[in-house]
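>>> got a predicted structure plus its sequence, pasted below:
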Amino acid sequence: MTQPVKAFTTDFDLTTGLSKKTPSVKRQLSSMKNMYANKQAYDGKLQNENNPLIYEFYELDIPQTSGDILFGTSVLYPGKVGDEYHMTKGHFHTILETGEVYYCLSGEGFMLMENPEGDWQIEKFSPGQVVYVPPRYAHRSINTGNKPLITFYAFRADAGHDYGTIETKGYRKLVVEKDGQPEVIDNPKWN
């Protein structure tokens, strides 16, 4: 006897990345502790700007099984902490051999990726650009523009998220503003 198929629909507006029904998960600056290299700039922004919203994401609640694909949209707001651009926390997948696809709907920025062996790469986001995150790579979106960076993403639903490794070690590279332009530099806190 076969099981009935449950259809999943979404109300994501692919122009804005927002959802009318699906609540977002919000990441304010206070949830980004130790993510930014300049602690003094972080503390100052947290105090002076009343814990601003850095990013939020909307995800369809589907079964977390290997046969399903989890997807959603992420909205990363413009701004900087010191000279470092606003970014997502970044994560590995708990099932490390999981790839992920991001499609840029609007805004501009980068996807920073690195694997446990120390290899890293960075890919540019612009509207219509697809970025593939290979298996074994932690990944973080970075908004280098003056408008929200909105991306659609999809990955294996049971892959899980490992934020702890990034919270502990950070990324080897940072994207900062230098002379009005984004520049990739070594993270002075990485060890």
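Structure received. Numbering: from 1, shown residues only.

>>> alpha carbons only for contacts and neighbour counts from here, please
Fine.

>>> report the buried residues of the lengthiest helix in the chain.
Looking across the chain with DSSP state H, the single longest helix is helix 39-48. Neighbour-count burial for helix 39-48, with 16 or more other C-alpha atoms under 10 Å as criterion, is recorded at 41-42, 45-46.

>>> second structure follows, compare the two:
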Amino acid sequence: MNENNYFSSIAELKAELISQWNNRLRKSAAPKTTIRYKDTDYFKRQDPDMNPDTIIYEHIMRKTISDQGELTWGQVKIYPGQIKDQYFCTKGHFHINEETEEYLLCMKGEGLIMYCSKQGECWCDELHEGSFYRIPPMMACRVINISDEPLMLSLCLPGKEGFKLDCGKLRLFPCHVYDDDGEIAMLVDLEEKPNRPSDFSPEECLRLLNANTEKASC
């Protein structure tokens, strides 16, 4: 085996993978978008004393020509902080083509990735440096920073399958993550369950939350 392609440990492999993903972005002009507190409409907690210009997160995306086979590369940086006791997080999204997969690599920090189906099923996986995640088709995702340092992730998805941030009357993410005296708590808001004929009853929603919370150790 060529020694240039050999790594003696998982840590070295992760470091090389992170380096390669970062290089993808450095080699192209990738515009940055900054989301501030005044730009958000998705937090359950509100803080009138918070500076409206407080940065919640930033993301950069490498433009593609959107032809068949092209990939979109990007990076997301979620800053540490809370609105009252609710952790900073991204708005979350589906994809324009809902059958699209997305891949995330955690570059730095600790957090949670929250998945949500159109039926209101909601659960979390833990994020930590070097971990790799596949966002399944037909699934929305949100990223939450639960640490005291920036949470940074790189992402990759098909070039022509962009993000769908406005989902009309469909109300996503009925679960919200809070700091409960130093412990992570995930609470459900039954008023935010999706307005669809296939809605779960409040009892079913609570059952799913309890089951998925145990699965994700949130």
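Right, received. Where do you want to start? All values derive from a computational prediction rather than experimental measurement.

>>> list the TM-score for the superposed pair.
Once superposed, the chains reach a TM-score of 0.81 (TM-score structural alignment, normalised by the length of the first structure), with 174 aligned residues with a C-alpha RMSD of 2.6 Å.

>>> tell me which residues touch Gly90 of the first structure, please.
Neighbouring residues of Gly90 of the first structure by C-alpha atoms under 8 Å, 6 or more residues apart in numbering: 138-141, 163, 166.

>>> can you rerun that using 6 Å?
Going by C-alpha atoms under 6 Å, 6 or more residues apart in numbering, Gly90 of the first structure touches 139-140.

>>> what do we get in the second structure for it?
Aligning on TM-score structural alignment places Gly90 of the first structure opposite Gly92 in the second structure.

>>> same check, this time on Glu56 of the first structure
Checking TM-score structural alignment: Glu56 of the first structure goes with Glu58.

>>> and for Pro135 of the first structure?
By TM-score structural alignment, Pro135 of the first structure lines up with Pro137.

>>> so its match, which state does it fall into?
Put simply, Pro137 of the second structure is coil when judged by DSSP: H, G, I helix; E, B strand; the rest coil.

>>> state the distance from the nearest residue to it once chain neighbours are set aside to Asp85 of the second structure.
Nearest in space to Pro137 of the second structure, with sequence neighbours left out and distances taken as C-alpha to C-alpha, 6 or more residues apart in numbering, is Glu99 at 4.4 Å. Counting by C-alpha to C-alpha, to the nearest Å, the gap between Glu99 of the second structure and Asp85 of the second structure amounts to 34 Å.

>>> and if you look at Met139 of the second structure?
As defined by C-alpha to C-alpha, Met139 of the second structure lies at a distance of 26 Å from Asp85 of the second structure.

>>> more crowded one of these two?
Met139 (21 against 15; other C-alpha atoms under 10 Å).

>>> correct me if wrong: Asp125 of the second structure contacts Tyr115.
No: checked against C-alpha atoms under 6 Å, the pair Asp125 of the second structure and Tyr115 is beyond contact range at 8.3 Å.

>>> okay, helices next: where are they in the first structure?
39-48, 164-169.

>>> roughly how far apart are the residue nearest to Phe12 of the first structure when sequence neighbours are not counted and Met113 of the first structure?
Leaving out its chain neighbours, the residue that sits closest to Phe12 of the first structure by C-alpha to C-alpha, 6+ apart is Ser19, at 4.6 Å. Distance of Ser19 of the first structure to Met113 of the first structure, given as C-alpha to C-alpha: 27 Å.
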